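> Okay, predicted coordinates and the sequence, questions at the end:
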Amino acid sequence: MNNVSLVGRITQAPELKLVGEERFCTKFNLAVDRYLGSTQKDEKRNEGKPTADFPRITVWGKIAENCCKYLDKGALVSITGKVSTSRFEKEDGDIVYMTEIVADRVQFLESLHSENKQ
């Protein structure tokens, strides 16, 4: 089963991009807190201290438009979606793998709507 649910803060203001003739998209990173527990042997010295992960989030369609219209850097959101991994070959022949979360739903837990976004 490929389901992801995350709560975190947006690390940069979402920007709307037109893909093709009619499809909108936005991408942003989400800062998600992670507390280190005693089961992570190598990180035992940091036990109980917070750290963060920064997964890349991709949003399509009307949801992308709403994210760009109502959200700004630092806004707290809940994301549900699926993990997607893609690969491409660089000019030098190296293969690069990219993992991102493709959001099916973005719930605004708070809005940091700035005046210049209107």
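Great, that's in hand.
> make it CA atoms for all contacts and neighbour counts henceforth
Fine.
> residue nearest the centroid of this protein?
Ile57 (2.9 Å; C-alpha atoms, centre = their mean).
> Do a quick rundown of the helices in this structure.
61-70 (DSSP state H).
> alright, now check it against this:
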Amino acid sequence: MLNRVVLIGRLTWDPELRYTANGVAVTSFRLAVERPFTNQQGEREADFIDIVVWRQQAENVANYVKKGRMVAVEGRLQVRNYENQEGRKVRVAEVVADNVRFLPTGGSGGQGGNPGYEGGNGFQNDRNSSDDPFADDGKPIDISDDDLPF
């Protein structure tokens, strides 16, 4: 069986950090994910998907990401049921994130968070595009046929 979700979108509100009675961090936020097609009016629509993140990564998300920031989320879809205060049964579908990557903000970095922080792994990535080891420096690449896997 397989339950895997991969999403890229923007946060619709600042993440909400809470702690369970046992002191485990949990953060929730909603992600706006554009659909890959336009509607009849030529506009793109979006789906708004609830995300839940646990433990250290929950604290990282709450500390480094703000509303409007683009992130990539990997996780699993979870459906749960509960009874609300009016006694009605409520069904909730949400993505429980295993990994949240903070994507570049493009430009000023004013979308919140630390533009170099890659999330999930707890390390900073201070590289910029000029440090790209795969950038074209105008020289041919010396690869023999023995180095190719096919």
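Cool, got the structure. Treat the numbers as computed from the prediction; the structure is a model and nothing was measured.
> which residue in structure 1 lines up with Ala72 of structure 2?
Mapped onto structure 1 by TM-score structural alignment, Ala72 of structure 2 lines up with Ser78.
> check contacts around the nearest residue to that match once chain neighbours are set aside.
Using C-alpha to C-alpha, 6 or more residues apart in numbering and skipping the chain neighbours, the partner closest in space to Ser78 of structure 1 is Val7 (4.4 Å). In this structure, Val7 of structure 1 makes contact with 32, 76-79, judged by C-alpha atoms under 8 Å, 6 or more residues apart in numbering.
> Can you find the partner of Gln107 of structure 1 in structure 2?
Aligned partner of Gln107 of structure 1 by TM-score structural alignment: Arg101.
> in stretch 69-80 of structure 1, what's buried?
69-80 (16 or more other C-alpha atoms under 10 Å).
> Among those, which one sits closest to Arg23 of structure 1?
Closest approach to Arg23 of structure 1 among the buried residues of stretch 69-80 of structure 1 (C-alpha to C-alpha): Lys69, at 16.0 Å.
> Give me the distance between that closest one and Pro14 of structure 1.
Distance, Lys69 of structure 1 to Pro14 of structure 1, using C-alpha to C-alpha, to the nearest Å: 9 Å.
> Ok, Ile57 of structure 1 next?
With C-alpha to C-alpha as the criterion, Ile57 of structure 1 and Pro14 of structure 1 are 10 Å apart.
> what residues are shared contacts of these two?
With C-alpha under 8 Å, 6+ apart, Ile57 of structure 1 and Pro14 have common neighbours 27-28.
> re earlier: and the gap between the residue nearest to the centre of structure 1 and Leu76 of structure 1?
Taken as C-alpha to C-alpha, the span from Ile57 of structure 1 to Leu76 of structure 1 is 14 Å.
> What of Val106 of structure 1?
Distance from Val106 of structure 1 to Leu76 of structure 1, by C-alpha to C-alpha: 10 Å.
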